[in-house]
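*Asks:* Following is a predicted model, sequence given first.
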Amino acid sequence: MKESSGNKLIANNKKAYYDYFIDEKYEAGLVLHGTEVKSLRQGKCSIKEAYIQIINGEVFVINMNITPYEKGNIFNKDPLRPKKLLLHQSEINKLEGQTSQKGFTIVPLQVYLSKGRVKMEIGLARGKKLYDKRDSIAKKDQQREALKDFKVRNLG
């Protein structure tokens, strides 16, 4: 569950890599409330259906599901409420300019803890066509077969 850089991975969006070409990646902080952070530390988060929008010059992640903290009772917030992302203004302007072009979108890639803070990696992405998806499946199969052959040759 731990990455080599000392970050603890909470949620990963593998579907984003399947559906999109990721051109650029950004690290953004998340504006959260106390019980949401406690729930995230327990690993209760899903970003599979989440997407990112820029509203009035601010970046929000929509449909990110943080399961309510069991011991939080009245302090728990709505699990699907829009959460604000913290980015530099220059990064927001760049993302806004790129997403205004046809075919570009912003997708959440992963949520992790870095030095006690909850961070989200977001990516500027272009949608894949069906034949691109078939290509990536074929490449993955080739790599899997090559790895299997390599193991068989070295063990036998």
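*Replies:* In hand now; what should we look at? Residues are numbered from 1 along each chain as shown.

*Asks:* from here on, contacts and neighbour counts on C-alpha atoms
*Replies:* OK.

*Asks:* From Leu147, how far off is the most centrally placed residue in the chain?
*Replies:* The residue lying closest to the centre of the chain (Cα atoms, centre = their mean) is Leu109, at 2.0 Å. Taking Cα to Cα, to the nearest Å as the measure, Leu109 falls 26 Å from Leu147.

*Asks:* Check Tyr18 too.
*Replies:* 21 Å.

*Asks:* So what touches stretch 88-102?
*Replies:* Stretch 88-102 is contacted from outside by 54, 57-59, 104-106, 124, using Cα atoms under 8 Å, 6 or more residues apart in numbering.

*Asks:* Now do the strands for this protein: every range, in order, please.
*Replies:* 8-12, 20-30, 45-46, 51-55, 58-62, 65-66, 83-86, 104-114, 117-127 (DSSP state E).

*Asks:* would you list these in CSV and tack on distance to Gly97?
*Replies:* Putting the strands of the chain into CSV (distance: least, Cα to Cα, whole Å) gives the following:
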stretch, distance to Gly97
strand 8-12, 26
strand 20-30, 14
strand 45-46, 28
strand 51-55, 11
strand 58-62, 13
strand 65-66, 28
strand 83-86, 17
strand 104-114, 10
strand 117-127, 11
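
*Asks:* second one coming, line it up with the first:
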Amino acid sequence: MAKERGEKVVATNRRARHDYTIESTYEAGIVLSGTEVKSLRQGRASLVDGYAFVDAGEAWLDAVHIPEYTEGTWNNHAPRRKRKLLLHKQEIVKIGQKTKEGGFTIVPLKIYFSDGRAKVEIAVAKGKREYDKRQTLRERTATREAQAAMSARKHLGE
């Protein structure tokens, strides 16, 4: 079988960008069992309630739902278990200091395969207040309307 190339996105957490202000992002490997990898390859995962944390110098991903592999046997994995994240020590220390600072949390943004290896993109983020969310929506709407007006004007001139 040929080696996989490129990036194949399995699941994204679109809600995270709405609820949080992203400070910085990191790519981390995930320690998975065989049936979890097979389930991910089928494109089945949910990051909705997922979060990450640093404990005793190790990074962990929790509450991410990877459903049981349908063709699996009695040794199938638990759908919502803690999974270890593979990061460099300096990154773990930096992330841990940020979260201890207060107000910051670690949220998963997407799970994907990069050259055949399962990866997760995590972000150090700060929660948005309700008025921040409304402001972001207002800015996005204004930008979209401006683009539409410029596009319409461009088409009229032709």
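*Replies:* Yep, it's here. Keep in mind it's a predicted model, so treat the numbers as computed, not measured.

*Asks:* re earlier: neighbour count: Tyr18 and Leu147 of structure 1, which is higher?
*Replies:* Each of Tyr18 of structure 1 and Leu147 has its neighbours counted (other Cα atoms under 10 Å); Tyr18 has more, 16 against 12.

*Asks:* top of the contacts of stretch 88-102 of structure 1 by neighbour count?
*Replies:* Neighbour counts for these (other Cα under 10 Å) peak at Ile106, which has 23 neighbours.

*Asks:* Quick one: residues contacting the closest residue to it other than its chain neighbours.
*Replies:* Residue nearest to Ile106 of structure 1 in three dimensions, not counting chain neighbours: Leu124, with 4.8 Å by Cα to Cα, 6 or more residues apart in numbering. Residues in contact with Leu124 of structure 1 (Cα under 8 Å, 6+ apart) are 22-25, 95, 104-107.

*Asks:* picking that back up, any chance of the contacts of stretch 88-102 of structure 1 in CSV, with distance to Lys38 of structure 1 too?
*Replies:* Formatted as CSV, the contacts of stretch 88-102 of structure 1 follow (distance: Cα to Cα, whole Å):
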residue, distance to Lys38 of structure 1
Ile54, 27
Gly57, 29
Glu58, 25
Val59, 23
Phe104, 34
Thr105, 30
Ile106, 27
Leu124, 29
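
*Asks:* I'd like to know which of these is nearest to Ser39 of structure 1.
*Replies:* Of all the contacts of stretch 88-102 of structure 1, Val59 has the smallest distance to Ser39 of structure 1: 22.3 Å, by Cα to Cα.

*Asks:* For the closest one, give its distance to Ala50 of structure 1.
*Replies:* 13 Å.

*Asks:* just Asn63 of structure 1 next, same as before
*Replies:* 5 Å.

*Asks:* any common contacting residues for the two?
*Replies:* Joint contacts of Asn63 of structure 1 and Ala50 (Cα under 8 Å, 6+ apart) do not exist.
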